[in-house]
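Undergrad: A structural model of the following input is requested.
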Amino acid sequence: MFLYEVDEKITLRLLNFDDTADLFKLIDASRAYLRKWLPWLDNNTTEEDSKQFIDHAYQLYANRQSLTAGIFYNEKLIGMTGYNQLDWTNHIGYIGYWIAPQYQGMGVMTRSVRAMIDYGFQVLELNRVDIRAAYENKKSRAIPERLGFRTEGQIRQAEWLYDHYVDHVIYGILKWEWLHGAK
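TA: Modelled structure (predicted):
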């Protein structure tokens, strides 16, 4: 079971079925905000959908395909982060994240993603971490920029968001860069 204490206020951990109602309430309360950048909101419209997401995330974790963790701030679920995909052949992890709007601007996401990167390089023994964010999503792009990632390119029309395509900016950092001061 994945559990990572980021600091005295922030904990990252796998969700379990006891978190179903909290996850659904968080998504539902943030739905209008999250919909601008996340393509899966229409697939999570009931508590049962959130329960199925938790079960699926756990199965992927058990099969070492991904690692999806809840962000708990003072023991309250406020968002998610993790490796949406783990490429073991090439030792690459692809990080994704989201947080409820009322918890933005407090440094919680930056600290959480930094912890996930540390875990990826030190425990999972990854060689590279990628973060992809919509070109116009300035808040999401600020995380890898703040953490010393390099901008490696832009993919045109990389993601379909309900009624339009968005471009993605690709950010990457290598293990040796991270361990030798890129942070």
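Undergrad: drop to CA atoms for contacts and neighbour counts, all remaining ones
TA: Noted.
Undergrad: Run through the strands of this protein in chain order.
TA: 3-5, 10-13, 67-73, 76-87, 92-99, 128-134, 150-161, 164-174 (DSSP state E).
Undergrad: Turn those strands into CSV, columns for distance to I27 and mean neighbour count.
TA: Formatted as CSV, those follow (distance: least, Cα to Cα, whole Å; neighbours: other Cα atoms under 10 Å):
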stretch, distance to I27, mean neighbour count
strand 3-5, 22, 14
strand 10-13, 17, 22
strand 67-73, 12, 24
strand 76-87, 9, 21
strand 92-99, 9, 21
strand 128-134, 19, 23
strand 150-161, 17, 14
strand 164-174, 22, 18
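Undergrad: how about this one, so we can line them up?
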Amino acid sequence: MTKIILRPLILSDLESYYDLNKPSRKFHEFNGPYFEHETEEELLQRIEVLRNDLTAGTYKSHNLIIANADTNELIGQVTWHWKSKETNWMEIGIVIFNEDYWHQGIGFTALKMWIDKLFAEHDEIVRIGLTTWSGNKAMVKLAEKLGLKLEARYRKARIVAGTYYDSVSYGILREEWEAMNQ
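TA: Modelled structure (predicted):
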């Protein structure tokens, strides 16, 4: 299996980051396909903002890049945001941009590393959640394999290519994660 690292986005990543995020990439079919996606022009604008921020040293992000540990090649990205800062509830996400790396266990390894890191760096977090749609079978399987519990199913909440799918939310409490990973 490919060894991976989680690291910040750097200036030299931008060409590859742009190529891997193009609207034609396959991951868009699974990563929130019910939302409006960036156009090529919007992506170029986002890359330019990233370039300016990285050059100026003002780039700040909760996200980390998933990279090949041996070659530093970009593979994907892990993310987090506060679902409810008031209740210390963090929501996470993952995307494997590069389909050459799909079905190799990288998502499992990266998301496990990410959850470990977030619980270690944020003492206040009591729970971590992950939301996807029922048509994203790989993400559902990943959440369950990691030990996240199905906490909510919003029936027929997402429309993809004219078909309704459920929105599904998974979560894990800090004490559950720690007990599983002793």
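Undergrad: where does the TM-score land?
TA: TM-score for the superposed pair, counting by TM-score structural alignment, normalised by the length of the second structure: 0.78. Supporting figures: 169 aligned residues with a Cα RMSD of 3.0 Å.
Undergrad: Contact partners for the residue nearest to L86 of the first structure when sequence neighbours are not counted?
TA: Distances taken as Cα to Cα, 6 or more residues apart in numbering put G93 closest to L86 of the first structure, at 4.7 Å, once the chain neighbours are dropped. Applying Cα atoms under 8 Å, 6 or more residues apart in numbering to G93 of the first structure gives the contacts Y83, N84, Q85, L86, D87, G120, L126, R128, V129, D130.
Undergrad: what residues are up against the last one?
TA: Residues in contact with D130 of the first structure (Cα under 8 Å, 6+ apart) are I92, G93, Y94, I95, I170, Y171, G172, I173.
Undergrad: Likewise for A56 of the second structure?
TA: Contact analysis of A56 of the second structure by Cα under 8 Å, 6+ apart lists nothing.
Undergrad: Pull up the gap between it and L11 of the second structure, please.
TA: A56 of the second structure is 11 Å from L11 of the second structure, where distance means Cα to Cα, to the nearest Å.
Undergrad: cool, and K117 of the second structure?
TA: For K117 of the second structure relative to L11 of the second structure (Cα to Cα), the value is 24 Å.
Undergrad: and what of R51 of the second structure?
TA: 6 Å.
Undergrad: So if I had to pick from these two, which one is more boxed in?
TA: Neighbours were counted for R51 of the second structure and for L11 using other Cα atoms under 10 Å; R51 has more, 18 against 14.
Undergrad: hang on, that one packs against D13?
TA: No - contact between R51 of the second structure and D13 fails when scored by Cα atoms under 8 Å: they sit 9.8 Å apart.
Undergrad: re earlier: conserved subset of the contacts of G93 of the first structure in the second structure?
TA: Retained in the second structure by both residues aligned by TM-score structural alignment, their matches' Cα atoms under 8 Å are the following of the contacts of G93 of the first structure: Y83, N84, Q85, L86, D87, L126, R128, V129, D130.
Undergrad: Distance to F24 of the first structure for these - can I get that in TSV?
TA: TSV is the format used below for those (distance: Cα to Cα, whole Å):
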residue	distance to F24 of the first structure
Y83	21
N84	19
Q85	23
L86	25
D87	29
L126	32
R128	32
V129	29
D130	28
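Undergrad: Leaving out the residues flanking it, which one is nearest to the alignment partner in the first structure of L118 of the second structure?
TA: The equivalent of L118 of the second structure in the first structure is G120 (alignment by TM-score structural alignment). Leaving aside its sequence neighbours, G120 of the first structure sits nearest to L126 (Cα to Cα, 6+ apart; 5.7 Å).
Undergrad: And for that neighbour, the neighbour number?
TA: Using other Cα under 10 Å, L126 of the first structure has 21 other residues around it.
Undergrad: Next: N181 of the second structure.
TA: By other Cα under 10 Å, the residues close to N181 of the second structure number 9.
Undergrad: can you check Q45 of the second structure too?
TA: For Q45 of the second structure, using other Cα under 10 Å, the count is 12.
Undergrad: for the one 4 residues further on, same thing?
TA: The number of residues packed near V49 of the second structure is 13, by other Cα under 10 Å.
Undergrad: contacting residues around the most centrally placed residue in the second structure?
TA: The centroid of the second structure falls nearest to I94 when counting by Cα atoms, centre = their mean (1.7 Å). Residues counted as contacts of I94 of the second structure (Cα under 8 Å, 6+ apart) are G76, Q77, V78, T79, G107, L111.
Undergrad: Kindly recompute the last result at 6 Å.
TA: I94 of the second structure makes contact with Q77, V78, according to Cα atoms under 6 Å, 6 or more residues apart in numbering.
Undergrad: That one pairs with which position in the first structure?
TA: Aligned counterpart of I94 of the second structure in the first structure: Y97 (TM-score structural alignment).
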